[in-house]
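1. Structure for this input, please:
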Amino acid sequence: MPPSPSKNQPRLPAQPNRLGAWLVYRALIRPALRKTFDQVLLNVGSTADILRSREPILAYVTHTSWWDGHLAFELFRSIYLRRHYLMMEEAQLARYFFFRWCGCFSVNRQEPREALRSIRYASSLLQQKQSLVWIFPQGQIIPPDRRPLQLFRGVADIATRTGNLWCLPIALRYEFAGEQRPVALIRCGEPTWIDADTTREQLQPQLATNLTRAADQLRDDWNQQELANFQPILQGTASVNRRFDHILGPIVRWWQQ
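-> Okay, the predicted model is just below:
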């Protein structure tokens, strides 16, 4: 039974633990990604300098798969090293408690007071330098091409409550190509700087527009196979066809001569 939360903390706050986070990443997240995906491809667009900066970032992300959170850990643990946090459904975090060591904290949208605590908590985390909070404003897994994107107002609440931070839209997509395993794609969209004068009413439609644009651009990149600006950040384990080509391919070619 978790302790009663304060008004500025969710029931399950993050409990960052370097050793615990390293164990979860090395024993669970990275092996699972390498086993499941042929590769993970990233296009940061014009945001590389922002991702390397010390300014806080609120990353609001399309929620298209169970794997989305794993990609967050891969991106901000091994590529862009930041003090990163992830808002996670309370029921799931209670079940997989060890993700709290990696910076996960809970949200319960069915309880308005608890949701407000999570918003306040996320805002407090973003007061830290080089912090990044990863949030799924759609609230549930949605097919990647469903439009319009419906975003809960929590992301705008967090941003305007905090101020002086970047709001960064990130689109995720999973596609099968010529390999046994799918490709995971990450595309950063157009960031928005939030100052102290920005209001939630101004920001909410802009966030939806920017996230939709990032998701549409990622869809078009894949459909047109315009992947030159994507870099592989993780290579999966060899699939069956690659093992066959590597081991038996020379024998088959010799036999066919």
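2. rest of the way, CA atoms for contacts and neighbours
-> Will do.
3. Which secondary structure elements does the strand ranked longest in the chain sit against?
-> Across the chain, the longest stretch assigned as strand under DSSP state E is strand 165-175. Judged by 3 or more C-alpha pairs under 8 Å, 6 or more residues apart in numbering; DSSP states H and E, strand 165-175 is in contact with strand 57-61, strand 183-188, strand 192-194, helix 200-223.
4. let's see this one next to it:
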Amino acid sequence: MRKANKLKAFEAIFSMIVRRMLQKHFQNIYVSTEVPALSPHKPTLIYANHSNWWDGLVLFYFNRYCLQTEAYMMMHEKGLKQHPYFSMLGAFSVDKTKPKDIVKALNYAKKQLDEGKAVWLFPQGDEYHQDTRPLHFEPGLAYLSTITDTTPQIFSVALYYTYLHERKPVLFIDISEELQKDTWVTLTRKERTRYFQQVLTLQLNGLQASTIENEASHMTPFKQLL
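-> Modelled structure (predicted):
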């Protein structure tokens, strides 16, 4: 398990690089206009679907320019070895083939949460096509929601990539309101996992149905992020 080694100066420089990359490869990125206000210095869990290579960079950019949380993100050990600079952005690793490593990674995530920081997760565990149903989550998200010293605020983020009428693709980002605690806090871990899956499934299905109309104007109100 590799810990994060966040460097503010590197984050600032890297954000400019990522912006140029996104401008080059995407026609635009749209984010839901009603981005919720996150309570600062409160443990925050944010989870998203994971369908391709861009997801981590997109969420880094989205967080920096919209949410502005003190963010940490769990990623595969292999991926962090290949791209060690991600540790300077807040990435920490987990080797899912080693149970002890999983425990260490979850305990490290808990530490960040207990210090009032945000932990971002891809609870599917691997990349799956964005239209794959049903969604299947590994138990880490539900586990973290139960072990923090203070009940965390939890948000769900749907990432949906598509083509409209341009050469380059567009991306829609939809973030939920805070998941109300009375809807999940009394559930068992398995029930919480199913609930978190259902929330994200509804978001993705909504974005999918809207993009079939093939017009950005038919989407729930979004604003341009690039």
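5. Could you tell me the TM-score of the two chains?
-> The TM-score (TM-score structural alignment, normalised by the length of structure 2) is 0.89; 220 aligned residues with a C-alpha RMSD of 1.9 Å.
6. looking at the helices and strands packed on strand 165-175 of structure 1, which is buried most?
-> Compared across these, strand 57-61 shows the largest average neighbour count, a mean of 25 (mean count of other C-alpha atoms under 10 Å).
7. What is the corresponding segment of structure 2 for it?
-> Mapped onto structure 2 using TM-score structural alignment, strand 57-61 of structure 1 covers residues 44-48.
8. can you give me how far that stretch is from the chain middle?
-> A distance of 6 Å separates the centroid of the chain from that of stretch 44-48 of structure 2, by C-alpha atoms, centre = their mean, to the nearest Å.
9. just to revisit the earlier point, the helices and strands packed on strand 165-175 of structure 1: which one's closest to residue 33 of structure 1?
-> In terms of C-alpha to C-alpha, the element of those nearest to residue 33 of structure 1 is strand 183-188, at 9.3 Å.
10. average distance between the closest one and structure 2?
-> Compared with structure 2 after fitting, strand 183-188 of structure 1 has a mean deviation of 0.9 Å; criterion: mean C-alpha distance after the TM-score superposition for structure 1.
11. what stretch of structure 2 lies opposite that strand in the alignment?
-> Mapping strand 183-188 of structure 1 onto structure 2 (TM-score structural alignment) gives residues 170-175.
12. tally of neighbours for the counterpart of residue 70 of structure 2 in structure 1?
-> The equivalent of residue 70 of structure 2 in structure 1 is residue 83 (alignment by TM-score structural alignment). Using other C-alpha atoms under 10 Å, the number of residues around residue 83 of structure 1 comes to 20.
13. Is it correct that residue 83 of structure 1 is in contact with residue 127?
-> No. Counting by C-alpha atoms under 8 Å, residue 127 is not a contact partner of residue 83 of structure 1; they are 11.3 Å apart.
14. Now which residue in structure 2 aligns to residue 173 of structure 1?
-> Counting by TM-score structural alignment, residue 173 of structure 1 lines up with residue 160 in structure 2.
15. sorry, that was for residue 134 of structure 1
-> Mapped onto structure 2 by TM-score structural alignment, residue 134 of structure 1 lines up with residue 120.
16. In contact with that match, which residues?
-> Residues near residue 120 of structure 2 by C-alpha atoms under 8 Å, 6 or more residues apart in numbering: 45-48, 71-74.
17. of those residues, closest to residue 167 of structure 2?
-> Closest to residue 167 of structure 2, out of all of the contacts of residue 120 of structure 2 and judged by C-alpha to C-alpha, is residue 48, at 26.3 Å.
18. Spatially, which residue comes closest to the closest one, not counting chain neighbours?
-> Nearest residue to residue 48 of structure 2 in three dimensions, chain neighbours excluded: residue 157, at 4.7 Å (C-alpha to C-alpha, 6 or more residues apart in numbering).
19. rewinding a little: roughly how far apart are the spatially closest residue to the match of residue 173 of structure 1 that is not a sequence neighbour and residue 215 of structure 2?
-> If the residues on either side of it in the chain are set aside, residue 160 of structure 2 comes closest to residue 172, at 5.2 Å by C-alpha to C-alpha, 6+ apart. Using C-alpha to C-alpha, to the nearest Å, we find residue 172 of structure 2 at a distance of 12 Å from residue 215 of structure 2.
20. Could you pull out the strands in structure 2 for me?
-> For structure 2, the strands defined by DSSP E cover 28-32, 44-48, 71-76, 91-94, 118-121, 153-162, 170-175, 222-224.
21. give me the stretch of structure 1 that the first one matches.
-> In the comparison with structure 1, strand 28-32 of structure 2 aligns to the range 39-43 (TM-score structural alignment).
22. how close does the matching stretch sit to structure 2?
-> Looks like 0.7 Å for stretch 39-43 of structure 1 (mean C-alpha distance after the TM-score superposition for structure 1).
23. what's the spacing between that stretch and its chain's center?
-> That offset, for stretch 39-43 of structure 1, works out to 12 Å (C-alpha atoms, centre = their mean).
24. Contacts made by that stretch with the rest, please.
-> In contact with stretch 39-43 of structure 1 (C-alpha under 8 Å, 6+ apart) are residues 182-188, 229-236.
25. repeat that for 7 Å
-> Stretch 39-43 of structure 1 is touched from outside by 183-188, 229-236, with contacts defined as C-alpha atoms under 7 Å, 6 or more residues apart in numbering.
26. any idea how far residue 212 of structure 1 is from residue 205 of structure 1?
-> Taking C-alpha to C-alpha, one finds residue 212 of structure 1 at 11 Å from residue 205 of structure 1.
27. Also residue 142 of structure 1?
-> In terms of C-alpha to C-alpha, residue 142 of structure 1 sits 19 Å off from residue 205 of structure 1.
28. same thing with residue 256 of structure 1?
-> In terms of C-alpha to C-alpha, residue 256 of structure 1 sits 62 Å off from residue 205 of structure 1.
29. Any chance of the contacts of residue 120 of structure 2 in a markdown table with distance to residue 143 of structure 2 as columns?
-> Listed next are the contacts of residue 120 of structure 2 as a markdown table, based on distance: C-alpha to C-alpha, whole Å:
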| residue | distance to residue 143 of structure 2 |
| --- | --- |
| 45 | 11 |
| 46 | 14 |
| 47 | 13 |
| 48 | 16 |
| 71 | 19 |
| 72 | 17 |
| 73 | 16 |
| 74 | 14 |
